[in-house]
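Asker: Kindly return the folded structure for what I paste below:
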Amino acid sequence: MAGSNDQSRPYKVLFVIDTLQTGGAEQSLLANVIRFKNMKPVVCHLYAGDQLKQRFIEHGITVHSLGLRKKYGFPQAYKQLKAIVQKEQPDIIVAYLTRSELVARLVGRFSHIPVIGNFVSDLYSDAYNSTLSWKAKVLVPFFKWANKSTARYCKGFMAITDAVKQSNGKALGIDANKIVVIHRGRDSNIFRFQVPQTIPGKPLRFLNVGRLVPVKGQRDLILAFNEFLPACPQAVLHIAGDGPVRESLSALINELGLQNKVVLLGGRNDIPQLINEYDCFVFPSHSEGFGAATLEAMFAGLPVLVSDIPAHKELVTHMETGYYFETGSVQSITQALLWYKDNLAVANTMAVKANEYARQHFELSKIAGKMENYLLNMIITKN
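Answerer: Take a look at the predicted model:
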């Protein structure tokens, strides 16, 4: 049964997620729920991994850690989550990521509690699935079937972009009216906006931030930067992030003789401060659920050169707030770098407009408020 209708207490929402590691969904969850004003959030993670747990607790949020070590362990996850639901008596359940979504939907259905699902990536696109291991690819059809079969148990869904809404809705046969777009946000207070300056003779410094995986397109960027250097020999490119293709990217840098020009910075936890050391942000990703790294660059005031994927088109308007290049095209990335070099003043003016747009549409407090209001409405409305 759902929580009591006695509103002497705030409505309670139980968030169910795979882990509390430092992924995008997990960090976004933390950023939003600590800003809730009218609901009591409770968090449960089903699987082992709790790097962010203490930060939730520090904000007075109860966290239930099941810590399952099996890859799936669905029967055990269902039994333990159901016990937590019986204890907490939430008014609504919000689930993130496929494993947790499947378990939460069944628990919610048999506990008569409304469930809200989440779409945080273009889950069934070719670009997204190209990064999966062969074992994971074999399981995609099964999980798509399970996802589609249980989607009807959800009262509604939140999607982080309209592109993600459309692609997942189509793949799973969900009425578009059941999916609301609630973007991810950023706290502008964390970023120091600097009006971009054009300084003649100053070497250009380019930055990319992202996990080192093929889908992020860093190989394309390094190849393009190599083609760009004859026109701008003093420029440097730094890439912040870590991941499984670090060795192959290092080998490429060495092969091209770019050791003094392209630097892999490794994983960084000071991105908001790091951004301000650069002149331009380049993001060549082949697929993104949202494009948070690009948004952070916009908040910091950097001109952005980005791939023309759907997620970026919801953040950036070509030649108004940034510059698009063709996804996966080394030649197009090279042309974007050359355009930036030859149009610094224009690019910097666009960066100011991009910052204004980011503050208007992606301020974290507004995003959190929109999510909370949506969940309250889903509790109050009967069907």
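Asker: make it CA atoms for all contacts and neighbour counts henceforth
Answerer: Fine.
Asker: So residue 156 is in contact with residue 95, correct?
Answerer: No: counting by C-alpha atoms under 8 Å, residue 156 stays clear of residue 95, with 11.0 Å between them.
Asker: what's around residue 92, how many residues?
Answerer: By other C-alpha atoms under 10 Å, 24 other residues sit near residue 92.
Asker: Run through the strands of this protein in chain order.
Answerer: For the chain, the strands defined by DSSP state E cover 11-17, 39-47, 62-68, 92-95, 115-119, 156-159, 179-181, 205-209, 236-240, 262-266, 280-283, 304-307, 323-325.
Asker: Report the buried residues of the third one.
Answerer: Across strand 62-68, burial judged by 16 or more other C-alpha atoms under 10 Å covers 62-63, 65-68.
Asker: for those, which one is nearest residue 305?
Answerer: Ranked by distance to residue 305 (C-alpha to C-alpha), the buried residues of strand 62-68 are led by residue 63 at 39.5 Å.
Asker: this one as well, want them side by side:
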Amino acid sequence: MPKARRFDYTLPFKLGKLARSLQADIMMTTLFFADIIGALSTYMYKPKALISWEAITGRLRFHQKKMYQLTSGRFDMVVAVSNSIWPYIIKDRGQDPQKICTIYYGVDLRKFAPAPPHRNRAHFIFGTAARLVYQKGHRYLLEAIPEVVKEYPHARWELAGDGEKLEELRQLVAQLQIESYVTFLGRRDDVPDLLAHWDAFVLPSLWEGFPNVLLEAMARSRPVIATDVEGSGELVVPEETGLLVEKKNSQALAQAMKALLANPDHAETWGAAGRKRVEDHFSVGKQVMEFEELYLSFV
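Answerer: Down below sits the predicted model:
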């Protein structure tokens, strides 16, 4: 449904008219504009359920919070992608906790099939795949590298992704004199292949909703090192599928990477355990089934 401007005030009427013509039972929205348009449209036509899918944590502007709080009563359910974002949904969106549930992201287990470990390779490669923006915390990963290579000069890092921080991060690599250890791969569309190529995955994010890329890395049987932010603690089991560290803490990241390098067998055992955890709890089939059950509960 095209819009004429950033917030097209005719869209709630158009959406309500469309929903009425379809006699829609379920309306599902995600992100601020769609959520508010969907909520306002229910004054024209109220389906059996208006459901919002929430994946973002606490980055709303004042007027966005107010709009959510004014329309929170129109939502029959808000689906959170992790338990850890419930407080944000309750506080910033003003949502009744009785109308919140969690359905985790799911990963395609065939597309992200288990990959064999790399044995007897000259380099141990840590990889990360994320937009090069402040949120993803690449600076703290790079600042950890000098300490790691003092003891483990065979370690290497590959960063997949593009973004506004690219030049700043390149300058930091030069400043830290770690050019021979770090490779910027740019934007890539072959993440499943990259995950198989890497020995371990690192995600130094400052905040998340639920980091889907960790799921993908674990599905590919890779151990993960991640900051203990929203969602990560519900996915990573410390010293079983990987390690969790404090955010904005380069020293903690360095210690975690050195711990994995000191015990390379963990790359294989933690990777296998991560794959099993994804199969048991985070498959796309499980996600679809839980959404189906939610929809059926309203019709």
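Asker: if we can go back for a sec, higher neighbour count, residue 156 and residue 95 of the first structure?
Answerer: Taking other C-alpha under 10 Å, residue 156 of the first structure and residue 95 do not tie; residue 95 has more neighbours (28 against 23).
Asker: show me what contacts the more buried one?
Answerer: Residue 95 of the first structure makes contact with 15-17, 101, 104, 115-118, according to C-alpha atoms under 8 Å, 6 or more residues apart in numbering.
Asker: what's the closest of those to residue 324 of the first structure?
Answerer: Using C-alpha to C-alpha, those come closest to residue 324 of the first structure at residue 118, 27.9 Å.
Asker: could I get the contacts of residue 95 of the first structure as CSV with distance to residue 183 of the first structure and neighbour count?
Answerer: Below are these laid out as CSV (distance: C-alpha to C-alpha, whole Å; neighbours: other C-alpha atoms under 10 Å):
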residue, distance to residue 183 of the first structure, neighbour count
15, 17, 23
16, 19, 24
17, 18, 23
101, 19, 25
104, 22, 29
115, 19, 29
116, 16, 26
117, 15, 26
118, 11, 23
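Asker: hang on, the earlier thing: find residues that contact each of residue 156 and residue 95 of the first structure.
Answerer: Between them, residue 156 of the first structure and residue 95 share the contacting residues 115-117, judged by C-alpha under 8 Å, 6+ apart.
Asker: With distance to residue 358 of the first structure as new columns, can the strands of the first structure be given to me in TSV?
Answerer: Output for those, formatted as TSV (distance: least, C-alpha to C-alpha, whole Å):
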stretch	distance to residue 358 of the first structure
strand 11-17	27
strand 39-47	27
strand 62-68	32
strand 92-95	26
strand 115-119	22
strand 156-159	18
strand 179-181	16
strand 205-209	18
strand 236-240	22
strand 262-266	26
strand 280-283	15
strand 304-307	13
strand 323-325	16
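Asker: what about the helices in the stretch 51-200 of the first structure?
Answerer: Counting by DSSP state H, counting those that start in this stretch, the stretch 51-200 of the first structure has helices at residues 53-58, 74-88, 98-111, 126-129, 134-150, 162-172.
Asker: Contacts only, for the most centrally placed residue in the second structure.
Answerer: With the centre of the second structure defined as its mean C-alpha position, the nearest residue by C-alpha atoms, centre = their mean is residue 211, 2.1 Å away. Residues near residue 211 of the second structure by C-alpha under 8 Å, 6+ apart: 231-232.
Asker: Quick check: it vs residue 105 of the second structure, distance?
Answerer: 9 Å (C-alpha to C-alpha, to the nearest Å).
Asker: for residue 269 of the second structure, same thing?
Answerer: Residue 269 of the second structure sits at a distance of 24 Å from residue 105 of the second structure (criterion: C-alpha to C-alpha).
Asker: Could you do residue 194 of the second structure as well?
Answerer: Residue 194 of the second structure is 21 Å from residue 105 of the second structure, by C-alpha to C-alpha.
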